[in-house]
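J.: sequence-free structure coming up:
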C-alpha cells in the first residue's frame, strides 16, 4: 500500500501500484502504456508525489498535454535514491522527457550519516537508524559551529555531485524544477534544526543550484505559498478531520492537526504545473 496511502487513506486514494521489477510502489494512476516515447516522467520527493491532493502537478500536466505520466515521486527521496535504483533511470530514459524536482539536501549522505538516498538515515558511528531531524539536532547540540559548517558543506557538495551524475544519466530532455515556499537564496542560522535546514529543499541554496542547472535543458522556478496551510477534509464524510503527519515516526513527535502545514497544497501544485506547461510542450513533437 505504501506509507503515504496508509497514513492518508481518509484524505485521498493515491492508486498506488508496483512498478515493474523495481520492487517499489508509486502513485497512480498507472500509465496505460510505458512504450518508448509514449509517456513522460516526473521524479522527486513528496512534493512530486503530491500528498493530500487529488491532482498533483504531474497529473495536471498529463491532462493538459494529453500524454500519460509516470509519477516517480517518492517520500524522502534525494538524487542518490534514483542513482541507487538504476531501473528507474531506464524508465525515465524510455519516456519522452523528464521533470526533475530539486530535492532535499538532508537526504544526501556525508561522513557522519548514510542516507541511502532517503530522509531516514543510519549514523555511521554506531549504525543507529533515525530521522534526519533528530540526527542533525544532535549535531547542532553537541558539536561546535565550525564542525557543523564542515558537515553542511560536505553534504551540499555530495548533493551537487549526485545531481550532476543523475542528470547526466538522464538522456531524454530534462526540466529541472525548483518547487518551494522560498527563493533559492537563503542564509542558514543555528538557532534550531529548522533554521539550519531552511524550508524545503532543506540545506540547498542558490550556489548549489547554480552548479546543476547547466546539466538540465530547462530550469523552472516555482515559489508559492498559495493554499497553505491546507485544511484536511475526510473524503468519505466531507468534513474536516485530523491526521498525524508524523504517523509511525515517534522520532518526529506528535504532529496531529486539522491542517497540513508541510506538504504542498493543491493550489501550489497548480502553480507549478502552470509554469511547467510551456517548457513541456516544446518536447511533445
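T.: Arrived safely. Quick caveat: nothing in here was measured; it's all calculated off a predicted structure.
J.: contacts, neighbours, all on C-alpha from now
T.: Fine.
J.: OK, contacts around the nearest residue to residue 18 once chain neighbours are set aside?
T.: Nearest residue to residue 18 in three dimensions, chain neighbours excluded: residue 25, at 4.2 Å (CA to CA, 6 or more residues apart in numbering). Contact analysis of residue 25 by CA atoms under 8 Å, 6 or more residues apart in numbering lists 1-2, 16-19.
J.: can you check residue 219 too?
T.: Residue 219 neighbours (CA under 8 Å, 6+ apart): 175-178, 213.
J.: Now flag whichever of those residues is closest to residue 165.
T.: residue 213 (12.4 Å; CA to CA).
J.: In contact with the closest one, which residues?
T.: Counting by CA under 8 Å, 6+ apart, residue 213 touches 176, 219.
J.: Tell me the one of the contacts of residue 219 nearest residue 107?
T.: Closest approach between the contacts of residue 219 and residue 107, by CA to CA: residue 178, at 16.4 Å.
J.: what about residue 6, distance to residue 103?
T.: For residue 6, the distance to residue 103 equals 23 Å [CA to CA, to the nearest Å].
J.: The structure to be compared is supplied as follows:
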C-alpha cells in the first residue's frame, strides 16, 4: 500500500486488518467484540484524502461506534469474496453497505483483481469473440477499457453493459445474504465536479434505479444521497494529499460531501440503535 504515502501532506490512514483477512481497512483498529455499526464501501467510504470520512462523522453524531470497512478501489467482489466478513460483522447492530459501480467486478466478459477490483486482469473467450478486433493487453484498468470500448464499438458495448448489470444484481444479492443482521443500503450519487463529465455516466457507474429496486427488499432500508452542487464544486479544498496525488484527489468526494452523507444517514441509523 505504499501508494498511500507519496509525500508531505498525505494522510496517515493507519491501515489495519481484522482477523485473518488480507484486506487493509482504514484504521485505527477497532474493537469488534462489542456492538457497532459497520460501514462497507469503496474509496468513498474509506475516505481517501479526507481526514474525517463519513463513518467517523456519523459516529460523532450517533455517539455510537461506527467501524470503517471501506476499502480502496473496491467493487462488490472485495466483500462478496472475503471469507472473514461474517465473523468480522457478527456483532454489528447494523451494516451500511455503499452501492458500488458495476464495472469493478469479475463477470462472464472479463476478470478483475480480487482485491484491487479496478484492475483489469484478462478478457474471457466471450469478450474476445464479441470484440475480436480489440487488443486487450493495452488495458490495466476497467474504466479505461470500458471507455475505449464504448467509443470504439458502441453497439457491441451495450451487450457488455447488459452483462455487467445482470452480474451486479446477482453479486449484490449474494453479498446481502452473507452479511448478518439488519442492512442499510447507501446510494451515493455523483459527487464529481458538476462541470465535469464521464462517458460512462454518473457514479455509481452503470447502476440504475431498476437494479437497486431488485435488491432493495433484501435490506431494511435505502438512503440515497445526492451531493449538493456546492459540495461538488469545492474541488480539493480541505483534502490532504501529497504533491503527486492532486489528480487522484480531484476524482474523490471532499469533506463537504462526507458531511452531507453523515447528515443524511444519522436519523435513519438511529432507528436501529
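T.: Yes, it's here. Values in this document were obtained by computation on a predicted structure and should not be read as measured data.
J.: Just give the TM-score of the two.
T.: Remark: TM-score between the superposed chains equals 0.83 [TM-score structural alignment, normalised by the length of the second structure]; 252 aligned residues with a CA RMSD of 2.5 Å.
J.: ok, back up a step: could the contacts of residue 219 of the first structure be laid out in a markdown table, adding distance to residue 269 of the first structure and secondary structure?
T.: Output for the contacts of residue 219 of the first structure, formatted as a markdown table (distance: CA to CA, whole Å; DSSP: H, G, I helix; E, B strand; the rest coil):
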| residue | distance to residue 269 of the first structure | secondary structure |
| --- | --- | --- |
| 175 | 16 | strand |
| 176 | 16 | strand |
| 177 | 12 | strand |
| 178 | 12 | strand |
| 213 | 22 | helix |
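J.: Restricted to buried residues, select these in ChimeraX.
T.: In ChimeraX, this line selects whichever of these come out buried by 16 or more other CA atoms under 10 Å:
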select :175,176,177,178,213
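J.: Can you tell me which of the contacts of residue 219 of the first structure carry over to the second structure?
T.: Here is what carries over to the second structure from the contacts of residue 219 of the first structure, by both residues aligned by TM-score structural alignment, their matches' CA atoms under 8 Å: 175-178, 213.
J.: which of these lies closest to residue 54 of the first structure?
T.: Proximity to residue 54 of the first structure was ranked across those by CA to CA; first place goes to residue 177, at 20.4 Å.
J.: how far away is the residue nearest the centre of the second structure from residue 26 of the second structure?
T.: With distances taken as CA atoms, centre = their mean, the second structure has residue 42 as the residue nearest its mean C-alpha position (2.7 Å). Remark: distance between residue 42 of the second structure and residue 26 of the second structure (CA to CA) = 11 Å.
J.: Are there residues contacting both of the two? Which ones?
T.: 70-71.
J.: thinking again about what came up before, more neighbours: residue 6 and residue 103 of the first structure, which one.
T.: It is residue 103, of residue 6 of the first structure and residue 103, that has more neighbours when counted by other CA atoms under 10 Å, with 28 against 12.
J.: does the equivalent of the more buried one over in the second structure count as helix, strand or coil?
T.: If you follow residue 103 of the first structure across to the second structure using TM-score structural alignment, you land on residue 100. What DSSP: H, G, I helix; E, B strand; the rest coil gives for residue 100 of the second structure is coil.
J.: hang on, residue 100 of the second structure packs against residue 78?
T.: No. Using CA atoms under 8 Å as the test, residue 100 of the second structure is too far from residue 78 to be in contact (10.8 Å).
J.: hey, where'd the strands end up in the stretch 51-200 of the second structure?
T.: Assigned by DSSP state E, counting those that start in this stretch, the stretch 51-200 of the second structure shows strands spanning 66-70, 92-98, 110-112, 120-123, 183-188.
J.: Of all those strands, which one is nearest residue 53 of the second structure?
T.: Of all the strands of the stretch 51-200 of the second structure, strand 66-70 sits nearest to residue 53 of the second structure, with 8.9 Å by CA to CA.
J.: Give me the mean deviation of the closest one from the first structure.
T.: Strand 66-70 of the second structure differs from its equivalent in the first structure by a mean of 1.3 Å after superposition (mean CA distance after the TM-score superposition for the first structure).
J.: which ones are touching residue 175 of the first structure?
T.: Residues near residue 175 of the first structure by CA under 8 Å, 6+ apart: 97-100, 216-220, 279-280.
J.: give me that answer again for 10 Å
T.: Contact partners of residue 175 of the first structure, counting by CA atoms under 10 Å, 6 or more residues apart in numbering, are 42, 97-101, 167, 213, 215-220, 276, 279-280.
J.: Quick check: the aligned residue for it in the second structure?
T.: Taking TM-score structural alignment, residue 175 of the first structure has residue 184 as its aligned residue in the second structure.
J.: Could you pull out the strands in the stretch 151-285 of the first structure for me?
T.: 174-180, 218-223, 230-231, 243-244, 256-257, 259-260.
J.: quick one: contacts for the aligned partner of residue 45 of the first structure in the second structure?
T.: Aligning on TM-score structural alignment places residue 45 of the first structure opposite residue 42 in the second structure. Neighbouring residues of residue 42 of the second structure by CA under 10 Å, 6+ apart: 48, 69-76, 78-79, 97-101, 117.
J.: if we go to 7 Å?
T.: Applying CA atoms under 7 Å, 6 or more residues apart in numbering to residue 42 of the second structure gives the contacts 70-75.
J.: Got a ChimeraX select line for the buried ones in those residues?
T.: Typed into ChimeraX, the line below selects the buried ones among the contacts of residue 42 of the second structure, using 16+ other CA under 10 Å:
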select :70,71,72,73,74,75
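J.: Can I get the contacts of residue 42 of the second structure in a markdown table including distance to residue 250 of the second structure?
T.: Listed next are those as a markdown table, based on distance: CA to CA, whole Å:
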| residue | distance to residue 250 of the second structure |
| --- | --- |
| 70 | 19 |
| 71 | 18 |
| 72 | 16 |
| 73 | 15 |
| 74 | 18 |
| 75 | 20 |
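J.: any chance you could map the helices in the stretch 151-273 of the second structure?
T.: Along the stretch 151-273 of the second structure, counting by DSSP state H, counting those that start in this stretch, helices occupy 154-178, 209-215, 229-232, 246-249, 255-270.
J.: want to throw those helices into CSV with distance to residue 88 of the second structure and mean neighbour count?
T.: Shown next, in CSV, are the helices of the stretch 151-273 of the second structure (distance: least, CA to CA, whole Å; neighbours: other CA atoms under 10 Å):
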stretch, distance to residue 88 of the second structure, mean neighbour count
helix 154-178, 12, 17
helix 209-215, 23, 13
helix 229-232, 33, 17
helix 246-249, 30, 14
helix 255-270, 20, 19
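J.: Out of those helices, flag the one nearest residue 63 of the second structure.
T.: When the helices of the stretch 151-273 of the second structure are compared by CA to CA, helix 255-270 sits nearest residue 63 of the second structure, at 10.0 Å.
J.: Pull up the aligned stretch in the first structure for the closest one.
T.: Aligned by TM-score structural alignment, helix 255-270 of the second structure falls on residues 266-281 of the first structure.
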